[in-house]
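Chemist: Structure for this input, please:
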Amino acid sequence: MQAVASRLSGQRYAQAIFELALENQQLEQWDQDLRLAADVLGDEEFALFLGHADVPQERKIAAIEAVLSEAHPLVRNLVSLLVGRGGVSAMRDVQEGYSQLLDDHLGRQRAEVTTAVPLEPAELERITDFVRQLVGREVVLSARVDENILGGLIVQIGDQLLDGSTSSGLERMRQAVRAQVA
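Modeler: The predicted structure is shown next:
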């Protein structure tokens, strides 16, 4: 239940921040700053420090100011507010909500490709073109390597998953053989 509440409050913050960034024509800057803040708060040790009841609030705020010194002052204020309310975990929801609003506003779609080995730039471009044709929008593609898929690729586009990995093909084959034997 707390995860749902975190997501909902994260969406409210994201919407308010997006409107402010749009009004001030700082959409991309806010996106970068929110990503930085979410990454910083995603650090397990830093999150434990911020969540520790024995650490004075002034010390937490000073640490936030130091670590996020390059970020917009309102981003630092937001992080301090979340820390003060015990909502450090909501920062990722704020960042993801903001990024989704930004992508919708700019008419782009994020996608992630997972492969067993790193892809060459030309391969990434071909995959980006393929996804662009599928969704009919500009695509921002991120790539990650997972040796467990053995080969092929997995493409995540929003809620859709296109699984062309060798490991899932082998799993389907194994299930088919089991069904034949049973």
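Chemist: drop to CA atoms for contacts and neighbour counts, all remaining ones
Modeler: Noted.
Chemist: what about the strands in the chain?
Modeler: In the chain, the strands defined using DSSP state E lie at 108-115, 138-145, 152-157, 160-165.
Chemist: can you redo the ones you listed as TSV with mean neighbour count and distance to Val88?
Modeler: As requested, the strands of the chain are exported to TSV (neighbours: other Cα atoms under 10 Å; distance: least, Cα to Cα, whole Å):
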stretch	mean neighbour count	distance to Val88
strand 108-115	20	25
strand 138-145	16	26
strand 152-157	19	27
strand 160-165	14	29
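Chemist: for comparison, sequence B:
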Amino acid sequence: MGDVVLTTAVARRYARAFFQAALGADELEQAFADIEVLTSVVADKQVSAWLLDPRAGESRKRDALLRAMKDTGRHFVNLLNMLERRNRLAVLTQLPAAFLVLHDEHHGRQRGLLETALPLIEGEKEALEASFSASTGKQVSLEVRQDASLLGGVRVTLAGTRYDGTARARLNAARKRLQEVELNIG
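Modeler: Coordinates of the predicted model:
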């Protein structure tokens, strides 16, 4: 469940309802276990594509998920039933990421993504985590990904906010400023 995934407002709303129901019934760890299983199920690209396919009936999707996910808690079963009634089972592809944000928030944690063009020097990741932890008041954990297209610098995505200190972002900003400059020649 380490990947940082962008989620829709709909996915966040259902994740929040599921989270609050489980928390209110003191069944948060069962809900977390259900989400871990769902994460492994939707990680399969064919399953995700099938969940997103409107031609594959909602009740068939729900029944298949219940068979694949044995021993799920009652709140998860209720969630599946509600999503099926509202023709929203496709939301399940984003639900784990949205739920994980709430679970981490509840426990004072926050996950983020640290993208870098070059390998980090020892201690850089920890320094960035400490800096973001101090500014957010939460224990920040960053997943590192290398992306040569960034050219240099780092980009951090945390709680839906992107902090972009990459060379590519600076070049794009300079290009935009140059395009906006009115040239008075002659």
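Chemist: where does the TM-score land?
Modeler: For this chain pair, the superposition-based TM-score is 0.68 by TM-score structural alignment, normalised by the length of the first structure; 175 aligned residues with a Cα RMSD of 3.7 Å.
Chemist: rewinding a little: figure out which of the strands of the first structure is closest to Gly51 of the first structure.
Modeler: Closest approach to Gly51 of the first structure among the strands of the first structure is made by strand 138-145 (30.5 Å; Cα to Cα).
Chemist: Which neighbouring elements make contact with the closest one?
Modeler: Contacts defined by 3 or more Cα pairs under 8 Å, 6 or more residues apart in numbering; DSSP states H and E place strand 138-145 of the first structure against strand 108-115, helix 121-135.
Chemist: distance from that strand to the second structure after superposition?
Modeler: Strand 138-145 of the first structure differs from its equivalent in the second structure by a mean of 2.3 Å after superposition (mean Cα distance after the TM-score superposition for the first structure).
Chemist: so that strand versus strand 108-115, what angle?
Modeler: Relative orientation of strand 138-145 of the first structure and strand 108-115, computed by axes from the mean of the first three to the mean of the last three Cα atoms, to 10 degrees: 20 degrees.
Chemist: What lies in contact with stretch 79-94 of the second structure?
Modeler: 5-8, 10-11, 18, 38, 42, 48, 51-53, 58-59, 61-62 (Cα atoms under 8 Å, 6 or more residues apart in numbering).
Chemist: tell me how far the ends of it are from each other?
Modeler: 14 Å (Cα to Cα, to the nearest Å).
Chemist: Which helix runs longest in the first structure?
Modeler: helix 2-23 (DSSP state H).
Chemist: Give me the buried positions along that one.
Modeler: Going by neighbour count (16 or more other Cα atoms under 10 Å), the buried part of helix 2-23 of the first structure is 6-15, 17-18, 21.
Chemist: Let me have those in TSV, adding distance to Leu102 of the first structure as columns.
Modeler: Putting the buried residues of helix 2-23 of the first structure into TSV (distance: Cα to Cα, whole Å) gives the following:
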residue	distance to Leu102 of the first structure
Ser6	20
Arg7	17
Leu8	17
Ser9	18
Gly10	15
Gln11	13
Arg12	14
Tyr13	14
Ala14	10
Gln15	10
Ile17	11
Phe18	7
Ala21	10
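Chemist: Now do the residue nearest to Asp104 of the second structure when sequence neighbours are not counted against Leu171 of the second structure, distance only.
Modeler: Computed as Cα to Cα, 6 or more residues apart in numbering, the closest residue to Asp104 of the second structure that is not its neighbour in sequence is Gln110, at 5.7 Å. Going from Gln110 of the second structure to Leu171 of the second structure by Cα to Cα gives 30 Å.
Chemist: What of Glu84 of the second structure?
Modeler: 47 Å.
Chemist: Ok, Arg177 of the second structure next?
Modeler: 10 Å.
Chemist: Equivalent analysis for Ile121 of the second structure, please.
Modeler: Counting by Cα to Cα, the gap from Ile121 of the second structure to Leu171 of the second structure is 24 Å.
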